[in-house]
Structures are given as C-alpha cells and as structure tokens.
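In: Next come a sequence and a model predicted from it.
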Amino acid sequence: QESIRRTLVRFRSPTGLSSLGDRQMILFVILLLGYIITQGGNSMIIFLVQNKALHSPMYFFLANLSFVDMVYTTTTIPKMLVGFLSDVSTISVPGCFLQMFFFIQLGITSRGILTAMAYDRYLAICHPLHYTSIMTQHIQLLLIAGAWAFGTFCTLPANLITWHQPYCGPNVVKHGWGDPSSVRRLACADTSVDNTVSLSLALVALLTTGVLILTSYVLIGISVSRMSVAQRLKAFGTCVSHLTVVSISYTAASFYLMRGTLSIFFQVRIIVAVLYAALTPFLNPVIYSLRNKELQESIRRTLSVPLVFLCYPVSNLHF
C-alpha cells in the first residue's frame, strides 16, 4: 500500500481516447447528452414512483434500478468528460480504486435487481393468488439488500488483491477511467491471480443472475402456454420491457468481458467499454417509458400540471 501511495500518486485517464483527434469532441457531445438524458430520465422514474398509483413491487424495483443507473454513470462519465476538455485528467489513487470498485459493484448490483424483477414477474404470472402474501415490503427490501450484497461479494476480493499489488513504474492508465484490467497492467508483479479472480467472479455474477432470470422466464413460458390468447398478450406486455432491458444489458456485458480477446484496435475496445458504461443506463428509462402504459399515463399527468398553469388566463387568477 505504501508503494502505491508513494509512486502511483496520480491517475491519468484520457490517454486511451486522446488519439481519436477531432472525433474526441464528437464523442464528448454524445456522452454529455447521453449523461444528461440518463440522469433526467432515471430521476423522473424515481419521482413518478412516489405516486400512489405506482406503489407496486415492480415499480419499487424499477426505482431502485434507476437509482443504481444514475450512480453507475456518475462514477465514470463526469470524470471522462473532464478528460476530454484537457490534455490530462488526474485522480487520486484512492479515488481510482474507489472508481474501479463502484463501477463493477454497481454493474453487478443492477443485474441483481433485474433478477429480483424477474422473480417478481414470475410470482405475478405463475402464482397470482399468492403474490401479495409473498411479495411483501419486507421481501422487497431483502431482495434489494441481497442485490447490493451480491455485488459487493463479487467485486471486493479482486479489488483488494489489486490494491495490495506493488506499483513502482508508470502511472498512466490507458483508458477512460479506472478500468480494472488497465490498472493491473501497471503493477510491478505477476497479476495472473488478480486476473483469474476477477474473471471468475465476473462469470459467477453474470451466470448466477443470468441463470436465475432464464429460469424465471422458462417457468413463465410454461405457465403462459396454458393461458388463453388474451391472458398471454397481457402477460407478454408485463414482461417485454424487462426482457428487452435484460437482453441489452447482458449482451453489452458479454462484449465488455470479451473486448480484450477480440482482434480489434485498442481505441475500438475502449469505445466498446464506454458504450457499455453509458448505453444500458441510458436505454432503461426510455424502454420502460415507451412500453409501460401506467408509467406513460403518470408522465402525462405530471407534465400536464405546469401546462395547465401556463395556459390558464392570468385574468382568472385571484390573489
């Protein structure tokens, strides 16, 4: 730890993207707009879920997913945007390792919440009569706490091993943020154990949540096959948004894990990582808003309130 504090004093982040030249500003504008929309869209979902009409377990999990997405993008994108505007962006060593930890931890936590949402859909469709007695507020809180604990369990060991490595050489991370594999390349020791532990825990996180989600939908599919056409369409309508988000999330995560093994340019691998960090949190509120009628109605009612005051004649207002 002492060698880290003494030699790797500053973390220089934009090195991996500086070679993009003029295209760097295009990426800056895209990321900035995406970050603003991500924060605004997820904030609106959290605000709307406070409405009594949306006080159901599904929206409780959705609000928690939105909160995780907001924090997740904030761990990387603002610092990366600053790096675009300057030749070199620096961060303290503890800040670098905290960024590494929360980037991975929040990504796994979001998949834990997606798993809880799949379980919620399974109960609602396959066991509707017992749904309210099983999916109590206590169970909802336990599922959310379990998602956070699972994310920490799958992140902390690899992060601690990397932290205790000796760093006595370069302090330039060739990436847009504190990417774990990029930081480990700066260690002055064998990092094979670090890489093995990190990859193993990443696979455990993806496979565990992925198998649970897949199992939920297999059971849902079996149950739906016994329903009438109208019931099938209703069940499909309640699941399509979640299925879309899960598909995008796990596809992006797979590309992120495989980016080091693909025969593509270094800058392209970094852009893949940047899109992974920004794409899913950006699409989540868009997908749920477009596919969910209750959420659409709540948005419409919320936006209609200021419009009423704008359109109401001033002469009719009495003070």
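Out: Sure thing, it's come through. Residues are numbered from 1 along each chain as shown.
In: Going by C-alpha atoms from here, please, whenever you check contacts or count neighbours.
Out: OK.
In: Can you name the next helix or strand after the helix or strand encompassing S133?
Out: Assigned by DSSP states H and E, S133 belongs to helix 131-134. Following helix 131-134 in sequence order, the next helix or strand is helix 137-153 (DSSP H and E).
In: Buried residues, that next one. List them.
Out: Neighbour-count burial for helix 137-153, counted by 16 or more other CA atoms under 10 Å, picks out 140, 143-144, 146-152.
In: Please tell me how far the helix or strand just after it is from the chain's geometric centre.
Out: Helices and strands here follow DSSP H and E; after helix 137-153, the next one along the chain is helix 156-163. Averaged C-alpha coordinates place helix 156-163 at 21 Å from its chain's average position (CA atoms, centre = their mean, to the nearest Å).
In: also this one, for the comparison:
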Amino acid sequence: MHENMEKYNKTIVTEFILLGFETIRSAEILIFITFLIIYALTIIGNVALIALVLANHQLQLPMYIFLINLSFLELIITSAVMPKMLINFITGKKNISFVGCLTQSFFYFLMGSTEFFILAVMSFDRYVAICYPLRYASIMNRNACFQLLLGSWIGGFLIILVPSIVTAGLPFCGPNIVNHFFCDSAPLLKLVCADTSLAEKVDFGTSCILLLGSLLITVVSYIYIIVAVLKIPSTQGRKKAFSTCVSHITVVSLYYGSSIVIYVRPTKGNVLDFNKIGTVLNTIVTPMLNPFIYCLRNEKVKDCLKLSFSKIIMFLKK
C-alpha cells in the first residue's frame, strides 16, 4: 500500500503539453499570423463596441447593455485561450502548468456558460420589446436589467462549479499530452488515471442543462416573436420589427450550432479532431465576428457609429 502511494506521488502530473494543431513548422507560422490578426480584430472590435454603447446616450437601452456584457465575455473567453496559444506557436514550447491548465479551463467555461445565459436574456428582451412594446420600458427597467445580468453571472458560476470541482479532484498520473490547443474538458478527462464515468456524466448533464435549457428559452421567445410579427399588418412594419432580431439570431446560430456538436454528447472518451474546428469557431472566430454582425445589421448602432466617426474627423480637423 505504501509503495503504491509512493509510486503515485512520483508520477503525479505537474504540467500538461498542449498538442494544438499538428502541422509542419511553416504552417504553424501561417496559423500564428492568422490567429494574431483575428485576436487583434477581436480586441479592437469588442472594445470599440463597448465604448460606442457607453458613449452614446441613445444606446443606453437594455438590449445594448446586454450587448456590452456579451462583448466583455467575448474578450475574456478569447483572452483565456488565445495569448497562451500564440505564445506556444511562436516559442515552440507547448507546456502549461497543472494549476494554469485548470484555471484556464475554469475561466473559459465560466465565461462561456454566462454567455449562454446572456444570449437567452437577450432573446427575452427582444420578446418583450416586440410583443409588449408599450410596456417595454416598465418591464425592462434598470432594476430588471441588473437582476437579469446578475442572475446570468451567478447561473454561469453555479452551472460550472460542480464539474470544475469534480475534474480538479481527479488524479492525473500521466500521460500529460492534451489533444487540443487549450485545456478543454474532454481531452483532459482522457488523461485521468481513474474511472471518469462520473465526471463524464456530470459534464454531459450540465452541458444539456445549460445549452438546451437556454436554447429552449431562446426558441420559445422567438416563436412568440414570429407570431407577433406576423400579426403586424404592413410589410414594412414586419420587416422593421424583425430587423432588430437578425443580429442576435445570427450569433445564437453560430454559438449553439458549434457548442451542441462539441459538448452535448453522452461520452467524452473519444475526442475527434473536428471538435478543434468547432472550438475555433465559437472561441476565436465568433468573438471576432460579433461586433461586425451587430454593427452591420443594426441601424441604430450604424447611425451611432457614423456619428462617432464624424465627431472624430471634426476633432482631428481642428
């Protein structure tokens, strides 16, 4: 018994190797440049969108308050993964400490879980705006917005708390090569030197509750929205009412499509390489696209953007 414990202590994992994308060195340089540009655009786009909403009084509405929370979450999610991945690309070293790996995983899933709650809240906001336009201001008041945002953050924390505790308590004795470019749950569980069935069930259960539960709220909200829009007599009125939802529907489709394929499956034992592509979509590409989606598809945001640019130009001419 004593010898087994001693052997276990000697083989405990203190760091992981992030395998990333298995390519030749020249291809890694190209990927590095591409991801660096994407990360820069993500930071610039989301920071600019947050600044735009905060600087324009006409955007101080619940829809845009939720939007800047979404952009903030995008910044944290991407920053939890991208800097380490870029450093690994440029240095060729792919190691990450045990604590660093679990910390990265925790913040990634915390922000990601909160984001799904925010997307559901944004769906509810559009439902109230279109189905109860005269009561919108009283229903979605400052206090209600604060409670919805606080509930989203608390919900995101609670939903990932148990899986995080379960994973952190598992023994990692080696090997220590993570078949991913960050510390995702599925490839981490493959490295556990014990029975992972409980951890897999907990992961699967929380993924179902989070993704399918928040998606249900979104779908139900849009069913009511579509019914309300179809009752509007004029074509122009219907188009105007539904145009406020197009950006949100686009973002929801990108997030839920990739996330359900990756995380809502009964076993995490085998991690397929296409999961990396799905993770690239919802962790790297979508956070970059979000500001552009909302700026290009929302007339009020476009008007404020044009006004802000004109003010900047006038200031520079002085």
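Out: Done, it's in. Quick caveat, the model's predicted, so the values are computed rather than measured.
In: what TM-score do we get after superposing?
Out: Laid over one another, the chains give 0.90 as their TM-score (TM-score structural alignment, normalised by the length of structure 2), with 309 aligned residues with a CA RMSD of 2.4 Å.
In: sorry, back to before: the helix holding S133 of structure 1 aligns to what range in structure 2?
Out: Mapping helix 131-134 of structure 1 onto structure 2 (TM-score structural alignment) gives residues 136-139.
In: Quick one: average offset of the matching stretch versus structure 1, please.
Out: Compared with structure 1 after the fit, stretch 136-139 of structure 2 shows a mean deviation of 1.0 Å (mean CA distance after the TM-score superposition for structure 1).
In: next one: stretch 300-313 of structure 2
Out: Once fitted to structure 1, stretch 300-313 of structure 2 is off its aligned match by 1.8 Å on average (mean CA distance after the TM-score superposition for structure 1).
In: Sort out which residues of that stretch are buried, please.
Out: Across stretch 300-313 of structure 2, burial judged by 16+ other CA under 10 Å covers 301, 304-305.
In: try stretch 288-302 of structure 2
Out: For stretch 288-302 of structure 2, a neighbour-count test (16+ other CA under 10 Å) marks 288-295, 297-298, 301 as buried.
In: In a markdown table, list those along with distance to T103 of structure 2 and secondary structure.
Out: Compiled in a markdown table, these are given as follows (distance: CA to CA, whole Å; DSSP: H, G, I helix; E, B strand; the rest coil):
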| residue | distance to T103 of structure 2 | secondary structure |
| --- | --- | --- |
| M288 | 23 | helix |
| L289 | 26 | helix |
| N290 | 25 | helix |
| P291 | 27 | helix |
| F292 | 30 | helix |
| I293 | 31 | helix |
| Y294 | 31 | helix |
| C295 | 33 | helix |
| R297 | 36 | helix |
| N298 | 36 | coil |
| V301 | 35 | helix |
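In: for those, which one is nearest N176 of structure 2?
Out: N176 of structure 2 has its nearest neighbour among these in M288, at 31.1 Å by CA to CA.
In: when you align them, which residue in structure 1 goes with the closest one?
Out: Aligning on TM-score structural alignment places M288 of structure 2 opposite F282 in structure 1.
In: Its match: what's it in contact with?
Out: Contact partners of F282 of structure 1, counting by CA atoms under 8 Å, 6 or more residues apart in numbering, are 34-35, 37-38.
In: any idea how far the closest residue to T280 of structure 1 other than its chain neighbours lies from F282 of structure 1?
Out: Once flanking residues are discounted, T280 of structure 1 sits nearest to S249: 5.9 Å by CA to CA, 6 or more residues apart in numbering. Here S249 of structure 1 is placed at a distance of 11 Å from F282 of structure 1 (CA to CA, to the nearest Å).
In: Equivalent analysis for P57 of structure 1, please.
Out: P57 of structure 1 is 22 Å from F282 of structure 1, by CA to CA.
In: my guess is V224 of structure 1 contacts A230, does it?
Out: No: with contact defined as CA atoms under 8 Å, V224 of structure 1 does not reach A230; the gap is 10.5 Å.
In: Could you check which of the two is surrounded by more residues?
Out: The residue with more neighbours, out of V224 of structure 1 and A230, is V224; 20 against 9, by other CA atoms under 10 Å.
In: That one pairs with which position in structure 2?
Out: In structure 2, V224 of structure 1 lines up with V229, judged by TM-score structural alignment.
In: ok, its match - contacts?
Out: If you count contacts by CA under 8 Å, 6+ apart, V229 of structure 2 has them with 130, 238, 241-242.
In: swap the cut-off to 6 Å and go again
Out: R238 (CA atoms under 6 Å, 6 or more residues apart in numbering).
In: which stretches of structure 2 form strands?
Out: Using DSSP state E, the strands of structure 2 run over residues 15-18, 95-97, 177-178.
In: Tell me, how many residues neighbour T76 of structure 1?
Out: 21.
In: residue in structure 2 matching it?
Out: Using TM-score structural alignment as the criterion, T76 of structure 1 maps onto V81 of structure 2.
In: How about T152 of structure 1?
Out: T152 of structure 1 maps onto F157 in structure 2, by TM-score structural alignment.
In: most centrally placed residue in structure 2?
Out: When CA atoms, centre = their mean is applied to structure 2, the residue found nearest the centroid is G112 (4.0 Å).
In: What is the equivalent residue in structure 1 for it?
Out: So G112 of structure 2 corresponds to G107, using TM-score structural alignment.
In: Measure how far stretch 287-306 of structure 2 is from the centre of its chain, please.
Out: Stretch 287-306 of structure 2 sits 18 Å away from the centroid of its parent chain (CA atoms, centre = their mean).
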